[in-house]
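[1] Got a sequence here, can you build the structure:
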Amino acid sequence: MDVNLDGLFRLNSSYDYGDDYVYTDDDLESRRAQAVWIPLVYSVVLVVGLLGNGLLLAFLARKKRAWRTSDTFVLHLSVADVLLLVTLPLWAAQASQSCGWCVGLALCKISGVLFKLNFFCGVFLLAAICLDRYLFWVHAKPLFSHKKPRMTHLSCACAWIISLLLTLPDWLFLVLEPHPWKEEWTQCVPSLYPANTRLASRLPQHLFGAAAAVVVGCSCLLPWLLRPPKSLRNQRAAIITLILAGAFSFCWVPYNVALAVDTFGGAKKTSPATKTSLMATAALGCVHACLRPLLYFGVSATFRTWTLAALSCAKVEPKGSAWGLGVGEDAVPERTPEEEEELKQVANGEQQEQSKVSSCDS
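    Below you'll find the model as predicted:
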């Protein structure tokens, strides 16, 4: 069975194979291998992701009374992952069915949009979390507050709106067309538009991907260099934030690098090796949709205890913040030893003045 799953992950005109393109035995073997490993990988990601995110959403639903700002961001990240997960059976079916994409143009466009939407939402929400922690640890002025949730909801809404706007190229260019050398096989691919439009359609992803990597990386690493957290609580929050950002980067950076190589490589046609790398790295990006609940299970004792209790049909009421991110929590900022000594001197001076006043009154 010969398949081509490259259409979901690329917005360019590389499908214009031309009459001079010759398919080799290696191309056929590669497509047969893709028809096996793509459905297998997506099936595992779908099952693990739906189970993990389902438990995550159930946990959040049970702790309404003890809701925290971190829970709001976790909720939005989980919803973005679920939206991506529900599209995976469609792409797995395209790889395994003889008709290719058999579910219509509307689902083709929606599936392509949700793939990009998951990336952009993850970028913006993680950047907001990291920026809040950086401002708190370094400048003692957090971006979000538990007492003022409006800023949190506004930031999450902006992340969704901007992400939807950045997926417009998928709405406009994704089409259904027959395979160039197998007409009975329909594929969901970008329409053939001028080559100079390729850079314009991909530029938002390249720019925001690079900018988010800088924001997330600097926000996570600079506090350790400028003002390392000294309390165990803040150290734990910094480590958990770094783990979440690192997992996101591990899953999505390879795809963005492969996409940039294809965009700026100068070749008019995408080589088979580049196509394979795009498909493999895009699958790795989809893996992230099931990875975050596993990370929460590993780093959060509260979520782990509740999950094990729920699986054993026991009732445990979740309390407080389960994620350890510390976003929006009203904590006392850490002070350096010099600041602590200065505060002690000020306090001692005030006590001496009060003692003098008391002795004069007596």
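[2] Every contact and neighbour count from this point should use C-alpha atoms.
    Noted.
[3] What separation is there between residue 160 and residue 358?
    Distance of residue 160 to residue 358, given as CA to CA, to the nearest Å: 61 Å.
[4] So for the two, which sits in the more crowded spot?
    Neighbours per residue (other CA atoms under 10 Å) separate residue 160 from residue 358, with residue 160 holding more: 20 against 10.
[5] element containing the more buried one?
    Residue 160 is part of helix 150-166 when elements are defined by DSSP states H and E.
[6] any idea which helix or strand comes after the helix or strand where residue 26 lies?
    Using DSSP H and E, the element containing residue 26 is helix 25-62. The helix or strand immediately downstream of helix 25-62 is helix 69-85, counting by DSSP H and E.
[7] now for that following helix, which elements pack on it?
    Packed against helix 69-85 by the contact rule (3 or more CA pairs under 8 Å, 6 or more residues apart in numbering; DSSP states H and E) you find helix 25-62, helix 105-139, helix 150-166, helix 272-299.
[8] For residue 237, find the nearest of these.
    helix 105-139 (8.6 Å; CA to CA).
[9] follow-up on the earlier one: name the helices or strands packed onto the helix holding residue 26?
    Packed against helix 25-62 by the contact rule (3+ CA pairs under 8 Å, 6+ apart) you find helix 69-85, helix 88-96, helix 272-299, helix 301-311.
[10] Give me the contact list for the first one.
    Right, the one you point to is helix 69-85. By CA atoms under 8 Å, 6 or more residues apart in numbering, the residues outside helix 69-85 that reach it are 45-46, 49-50, 53, 56-57, 60, 111, 114-115, 117-118, 121-122, 125, 129, 144-146, 149, 152-153, 156, 286, 289-290, 321, 323, 325-329.
[11] Neighbours of residue 156, how many?
    By other CA under 10 Å, 18 other residues sit near residue 156.
[12] Second input sequence below; structure requested for side-by-side comparison:
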Amino acid sequence: MDVHLDGLFNLNVSYDYDEDYVYKDDDPDLKGGQAVWIPLVYSVVLILGLFGNGLLLAALALKKRAWRTSDTFILHLSVADVLLLITLPLWAAQATQSCGWCIGLALCRISAVIFKLNFFCGIFLLAIICLDRYLSLVHAKQLYSHKKPMLTHLSCLSVWLVSLLLTIPEWLYMPLERHPWKEEKTQCFLGLYTANKHLGSRISHHVFSAAAGVVIFFSCGTPWLQRSAKTIRKRVVTLILVGVFSLCWIPYNVVLVIDTFRGTETTSDALSGLPRSSRRTALKVTAVLGCVHACLRPLLYLGLSSDFRKWTLAMLSCVRAEPKGSVWELGVGDDALLEQNPETEQLKQLASVDQQVQVKMAT
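    I've put the predicted structure just below:
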């Protein structure tokens, strides 16, 4: 009996086992424990930020008779921080959920707008504060005064308006990206535009932030003529405020500049100099650092302002107290002539003494 086995042994089919069994990382975003440390950092920032800014806003609300120009700027800075803090749970959820950003494009764009709004409000208000201090101490000119509060409020509202205009690209272009091999997962990236036509939006961000930065560092870097202990203290306070802001936000803006000028999605890694995935990770990490700033300013107030510290301890002890001075002595709206020429105050005191002597002699 003949047995034909040609059909079995002549079957020449190769099977690529590597194709099905090659290992792929489930999610590159989880490398380095991002799903753990990002929500942890955001949670700490949220708790500290809401508590600290809540105390600050309560202190400002109780200042019925002692409201100063510095307090107006502090109020607007605190409101910008609170808005950013409200969005932190959304960014924390994106890092932990398997679907990524699961709540739609609208909330993605709103969160990105608030993030950018916080940055521009912060840097523009700091620029105004530093410029006012520079003009007051070096040129004996006042931009603001407690006698003209309307100008202060108009300046702050103008800052909000300009900042909102600069967030228009987020409203129009902010994308929700699909995961490379998880179609059901979407991601919301802060400041990430994926097409060359959006380059103009990035340029406006860089130009306005650089202009505000130049004003800040020129105003802070120029030697101030006043040498009194009070003015030196106010200068140190302003420098600390600027320094903390710079440490938190400069890394994000540096990565943003690199991502703008070193290539987009269509640019190969060899030409861009830095892989696109690495730039995305850098944007994500530095954005977290920028958000940390939202909880630091109240801590600085608590550490450097004796009035705010005493009021906070009194409130925590359930003792009713009303802050008398500014929660933080920025010096905005102070008398420029007195700070420029301390001898003026001495002359006024001498004139007052002479007047008293003349009155006594007349009687």
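[13] just to revisit the earlier point, run the chain-centre distance for the helix holding residue 160 of structure 1.
    Computed by CA atoms, centre = their mean, to the nearest Å, the chain-centroid distance of helix 150-166 of structure 1 equals 14 Å.
[14] Kindly report the same for stretch 26-39 of structure 2.
    23 Å.
[15] Report the secondary structure state of residue 319 of structure 1.
    Following DSSP: H, G, I helix; E, B strand; the rest coil, we place residue 319 of structure 1 in the coil state.
[16] what does it align to in structure 2?
    Superposed on structure 2 with TM-score structural alignment, residue 319 of structure 1 falls opposite residue 324.
[17] how much space between the residue lying closest to that match once chain neighbours are set aside and residue 305 of structure 2?
    Excluding the flanking residues, the one nearest residue 324 of structure 2 by CA to CA, 6 or more residues apart in numbering is residue 66, at 5.9 Å. To residue 305 of structure 2, residue 66 of structure 2 is 16 Å away according to CA to CA.
[18] Neighbour count for those two, which is higher?
    Using other CA under 10 Å, the more surrounded residue of residue 66 of structure 2 and residue 305 is residue 305, with 17 against 13.
[19] hang on, the more buried one packs against residue 325?
    No. Between residue 305 of structure 2 and residue 325 there is no contact under CA atoms under 8 Å: 9.6 Å.
[20] What count of nearby residues applies to the counterpart of residue 257 of structure 1 in structure 2?
    Using TM-score structural alignment, the partner of residue 257 of structure 1 in structure 2 is residue 254. Neighbour count for residue 254 of structure 2, taken as other CA under 10 Å: 15.
[21] go on, the one 3 residues further on?
    Residue neighbour count, defined by other CA under 10 Å, stands at 15 for residue 257 of structure 2.
[22] Next one: it from residue 359 of structure 2, what distance?
    In terms of CA to CA, residue 257 of structure 2 sits 69 Å off from residue 359 of structure 2.
[23] sorry, back to before: want to throw the helices and strands packed on helix 25-62 of structure 1 into TSV with mean neighbour count?
    As requested, the helices and strands packed on helix 25-62 of structure 1 are exported to TSV (neighbours: other CA atoms under 10 Å):
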stretch	mean neighbour count
helix 69-85	21
helix 88-96	21
helix 272-299	20
helix 301-311	16
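[24] wait, which of those is closest to residue 166 of structure 1?
    helix 69-85 (15.0 Å).
[25] compared with structure 2, how much does that closest one deviate?
    Following superposition, helix 69-85 of structure 1 is found to deviate from structure 2 by 0.3 Å on average (mean CA distance after the TM-score superposition for structure 1).
[26] what do you get for stretch 210-217 of structure 1?
    In this overlay with structure 2, the average offset of stretch 210-217 of structure 1 from its partner residues is 1.1 Å by mean CA distance after the TM-score superposition for structure 1.
[27] Counting neighbours, which bits of that stretch end up buried?
    Neighbour-count burial for stretch 210-217 of structure 1 flags 212-213, 215-217 (criterion: 16 or more other CA atoms under 10 Å).
[28] What about the residues you listed, which are in helices?
    212-213, 215-217 (DSSP state H).
[29] what two of those are the furthest from one another?
    Spatially, the most separated pair among these is 212 and 217, at 8.1 Å (CA to CA).
[30] Can you classify residue 178 of structure 1 by secondary structure?
    strand.
[31] Could you find the closest non-adjacent residue to it?
    Of all residues not flanking residue 178 of structure 1 in the chain, residue 186 sits nearest, at 4.4 Å (CA to CA, 6+ apart).
[32] can you count the residues close to the one you found?
    Residue 186 of structure 1 has 21 neighbours, counted by other CA under 10 Å.
[33] mind listing what it touches?
    For residue 186 of structure 1, the contacting residues are 99-102, 176-179, by CA under 8 Å, 6+ apart.
[34] Go through those and give me the one with the most neighbours.
    Among the contacts of residue 186 of structure 1, residue 101 has the most neighbours (other CA under 10 Å), with 26 neighbours.
[35] Hmm, it is touching residue 107, no?
    No. Counting by CA under 8 Å, residue 101 of structure 1 sits too far from residue 107 to count as a contact (9.6 Å).
[36] From residue 262 of structure 1, how far out is the counterpart of residue 279 of structure 2 in structure 1?
    Using TM-score structural alignment, the equivalent of residue 279 of structure 2 in structure 1 is residue 274. Distance of residue 274 of structure 1 to residue 262 of structure 1, given as CA to CA: 7 Å.
[37] do residue 222 of structure 1 as well
    Distance, residue 222 of structure 1 to residue 262 of structure 1, by CA to CA: 32 Å.
[38] Contact partners for the match of residue 279 of structure 2?
    Neighbours of residue 274 of structure 1 in contact, by CA under 8 Å, 6+ apart: 258, 262.
[39] run the last query once more with 10 Å
    Residues near residue 274 of structure 1 by CA atoms under 10 Å, 6 or more residues apart in numbering: 258-259, 261-262, 280.
[40] count of neighbours near residue 86 of structure 2?
    Every residue meeting other CA under 10 Å relative to residue 86 of structure 2 is counted, giving 14.
[41] Actually, residue 345 of structure 1.
    12.
[42] Mind telling me what element it is part of?
    Assessed by DSSP H and E, residue 345 of structure 1 sits inside helix 337-361.
[43] measure residue 49 of structure 2 to residue 199 of structure 2 for me?
    For residue 49 of structure 2, the distance to residue 199 of structure 2 equals 33 Å [CA to CA].
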